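Undergrad: Sequence and predicted model, in that order:
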Amino acid sequence: MTSKISAILPDLSPWRSSRDFRLLWVQGLIAHFGSAMAMIALPLQIKDLTGSPLAVGAMGAVELVPLIVFGLYGGALADAADRRKLIIGTEAGLGVLAVILLVNAMLPEPMLWPLYVVAAGVSAMAGLQRPALDALIARIVPHDQMTAAAALNNLRWQLGGIAGPAAAGLVVAYAGHAPAYGITLAGFAVSVLMCLRLAPAPAAHDAEKPSLRGIAEGARYAASRPVLLGTYAIDLVAMIFAFPLAIFPFLADDLDAEWSLGLMFAAISFGSVLLSAMSGWTTRVRRHGLLVVYGAAVWGLAIAAAGWFDNIWLVLVCLALAGAGDTLSGLGRMTIWNQTIPDELRGRLAGIEVLSYSVGPQLGQVRSGAMAGWTGTRAAIWSGGVVCVAGVALLTAALPKLLRYDATTDEDALRRRAQQEAATRE
């Protein structure tokens, strides 16, 4: 019985084998709890100031360009600079942006435009930071522990994602926006102190300086790998058409359940945590492309059902199922990326990945906000889920190599394993 339970529980091997992984795990939990507070407080403040779903959805529009520009540049920078210093600098920058939100919220009449400026700034900082974080994980975790590391990282993010939104809904409702932003600031301050304890992660001696040519080299590598293209394309389709989080405040109103807004955000994280907490079996999977496809399909179906049902409890169950599907797909994507991409290109490819899993949600916010103003909130949600499932099916048919990916036979995976083992021996 004990062995069966152990086979289901998360694999803790990365936690035991890497001190830096442990530091990043705890740091990320604290930082994400604080940022989740702002993630809820910011669209709620825009809603309170404007009453417009389009204004809330416009957050995605102002975040899009900085994310694209700084995501690509951040990827090139992660291959050319010390990844530890880059993470510390961007985390401090996010703290400064939290100060702006806090000061604005404390004004007698808070202004709208700083909220969009900060949203764009957060997008830029995230674009610079995420490639360095992802590339660092690929360096400090052994090759055969990548799926376990992805599951543990997702568990960390989603624990913050459950506690942060649930707490934010209560904090904003009973204390206002300023205390929520204050908690965000405190989280980033602690995070910076923990990141200072990470070991240096310098670039290779022959690393090129960030340049358009270097970014183009990374893009050419991605374009030459159908398996990578499939992971990016499926995630983009799923997020663009089935990421309606920006209009959750209006969904809560439509269902006459304003009290449920925090639970809607938390339900997605709950489903993700549940899948991560029972992820032990995923470490034995070798065909990770199947996880990508099936997980994205579950996400789309569950989002469609959430928009169709008019019972709030059924909606919450569907959102939890969606979170589990998204996590399953994410585990497959992260494992493929970290198992196959060479270290000298990992930052630049991580920059492309930032666009894959971040631009999609931003466009999804714009799409859902605009469509909700045209067709109504619930129609905007369920129709997006249906299109997501159809898009995943078409992409799977067009890129069959993704389904056939096997970590034990794929040439890129075997090459990356040999590269990491050689670096360990040096």
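TA: Received the coordinates, thanks. Residues are numbered from 1 along each chain as shown.

Undergrad: switch to C-alpha atoms for all contacts and neighbour counts from now on
TA: Will do.

Undergrad: what ranges do the helices span in the stretch 201-350 of the chain?
TA: Applying DSSP state H, counting those that start in this stretch to the stretch 201-350 of the chain gives helices spanning 212-223, 226-241, 248-254, 261-277, 288-308, 312-340, 343-354.

Undergrad: okay if I get those as JSON lines plus distance to Trp25?
TA: What follows is the helices of the stretch 201-350 of the chain, written out as JSON lines (distance: least, CA to CA, whole Å):
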{"stretch": "helix 212-223", "distance to Trp25": "28"}
{"stretch": "helix 226-241", "distance to Trp25": "24"}
{"stretch": "helix 248-254", "distance to Trp25": "29"}
{"stretch": "helix 261-277", "distance to Trp25": "14"}
{"stretch": "helix 288-308", "distance to Trp25": "23"}
{"stretch": "helix 312-340", "distance to Trp25": "16"}
{"stretch": "helix 343-354", "distance to Trp25": "19"}
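
Undergrad: Second structure for comparison follows:
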Amino acid sequence: MSRAAARSGRIRVRFLDTRPLRGSAPFRALWIGTSAAQLGGQIATVAVLAQVWELTGSPVGTGAIGLATGLPMVLFGLLGGTLADTVDRRALVRATTVGQLVASAGLCAQALAGNTSTVLLLTLVAAVTSCGALGAPARRTFPARLLPGDQVAAGLALNNVSFQASMLAGPALAGLIIARWDLPAAYAAQAAATAVSVLTVLRLPAMRPEGADATDHGPRPRRGVRPKRGGWSVVLRRPRLWGSMATDLSATLLAMPIALFPLVNETRFGGNPETLGLFLSAVAVGGITAGLLSGTVTRWSRAGLVQLSAAGVWGIALACFGLAGPLWLALTCLAVAGAADTVSVITRGALVQLETPDAYRGRVSSMEHVIGVAGPELGNFRGGLLASATSATSSLVFGGLSAALAVAAVTAANAPLRAYRIPAPRTEPVPAASG
């Protein structure tokens, strides 16, 4: 909470904080390109799902899409973290985004050619994912380099809102495109969106990793070709970092509910497909609402306490969802959980970027990326196993309460995280864009 709000004893509700878009041309270009790429990615996801089903007619085939995307995300995400602490991050993101564009063009070409090989299709999907994962850690460090410290959370909130919006609009737009112009048009839309992302990345300033040791004139640029040692262990050496990541892992690993939605729908609401869709929409609506009102929390300096509180609310809301009888109450619980998740993601991202010395940001960002990818998947698997042995209600309630208790344990054990405050605004100018 901001100091002014604390003194007045009131919480002032604010809409989305757009200062990063107004004050930083490089960030504005980055946000436009990222938003376009996210929308294109959602369109391609639906197109790939439709094409694989058309080719195989098997859930094993559609399940293989997860393998083609999940493994590259983890493997190339970790490699990308090391590269992001070694080379100019702008150059790395430029190269990987161009790689995504080439692979996207390949997807369009194979659809135009009437490809019947699932292996070729999934290979191109893996190529798109690999390029994106390789550049993801470097891309995550950009807000902290382009924005003042007190606007980093606001920048992440803007990214989150565009992501949530793409998740809502992308699949519907994909359905319209495929129905009207078939699969090649959907892949062409993804390629066009990726091309926009390439053009906007060109406007970013050079961003070589900075040394962890500061001089009287600020951080010393790193001139070596190897990343500074200790990039992975820096998380363990800094309680705020391991506490923030442990909070996120506890929330997703112990309480992820998505895999249980079909069972809850079947046993409690008659298996209506529309109800199942409402479950997913409720989470997204809660997330978007929190994003649009994120100006309320992005100006609060106590990012650690905000993340811990939001993660606790996430767990409690999902436990309540497990017990909810009426549909309106179940959807309300999911919307609250979605809102809490968005607040937690925004504050965690800002804390991790600002607390990590720039020389290590690439590798730490890759660890955050892997936790964000693996935690929800493992959490869904855990929830499904427990539900098969007990019931959906037991799995949700036990998981939600366990997550809340784990977050409470981190809160009690990690005083530095509880006390963390967003740094005061810096006075030096933000780098200008360069071609």
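TA: Nice, thanks for sending it over. Worth saying up front: this structure is predicted, and the values here are computed from it rather than measured.

Undergrad: picking up where we left off before, which of the helices of the stretch 201-350 of the first structure sits most buried?
TA: The highest mean neighbour count among those, using mean count of other CA atoms under 10 Å, belongs to helix 343-354: a mean of 27.

Undergrad: Average separation of the next helix or strand after it from the aligned part of the second structure, please.
TA: Per DSSP states H and E, the first helix or strand lying C-terminal to helix 343-354 of the first structure is helix 360-375. Helix 360-375 of the first structure, aligned to the second structure and superposed, deviates on average by 5.1 Å (mean CA distance after the TM-score superposition for the first structure).

Undergrad: helices or strands up against helix 360-375 of the first structure?
TA: Counting contacts by 3 or more CA pairs under 8 Å, 6 or more residues apart in numbering; DSSP states H and E, helix 360-375 of the first structure packs against helix 53-80, helix 226-241, helix 377-398.

Undergrad: got TSV for these, with distance to Ser329 of the first structure too?
TA: Output for these, formatted as TSV (distance: least, CA to CA, whole Å):
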stretch	distance to Ser329 of the first structure
helix 53-80	22
helix 226-241	8
helix 377-398	12
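
Undergrad: and of those helices, who's closest to Ala126 of the first structure?
TA: Across those, Ala126 of the first structure has its closest neighbour in helix 53-80 (7.4 Å, CA to CA).

Undergrad: Tell me roughly how far the helix or strand just after that closest one lies from the second structure on average.
TA: As assigned by DSSP H and E, the chain's next helix or strand after helix 53-80 of the first structure is helix 83-105. Mean deviation of helix 83-105 of the first structure relative to the second structure after superposition (mean CA distance after the TM-score superposition for the first structure): 3.3 Å.

Undergrad: and the next helix or strand after helix 83-105 of the first structure with helix 83-105, angle?
TA: Next helix or strand after helix 83-105 of the first structure toward the C-terminus (DSSP H and E): helix 113-140. Using axes from the mean of the first three to the mean of the last three CA atoms, to 10 degrees, the inter-axis angle of helix 113-140 of the first structure relative to helix 83-105 is 160 degrees.

Undergrad: Can you name every helix or strand that helix 113-140 of the first structure contacts?
TA: Against helix 113-140 of the first structure (3+ CA pairs under 8 Å, 6+ apart) you get helix 19-50, helix 53-80, helix 83-105, helix 343-354.

Undergrad: how close does the residue in the first structure that Ala408 of the second structure lines up against get to Val237 of the first structure?
TA: Here Ala408 of the second structure is matched to Ala393 in the first structure, going by TM-score structural alignment. Look at Ala393 of the first structure and Val237 of the first structure: by CA to CA, to the nearest Å, they are 11 Å apart.

Undergrad: And Thr332 of the second structure, how far from Thr247 of the second structure?
TA: Going from Thr332 of the second structure to Thr247 of the second structure by CA to CA gives 23 Å.
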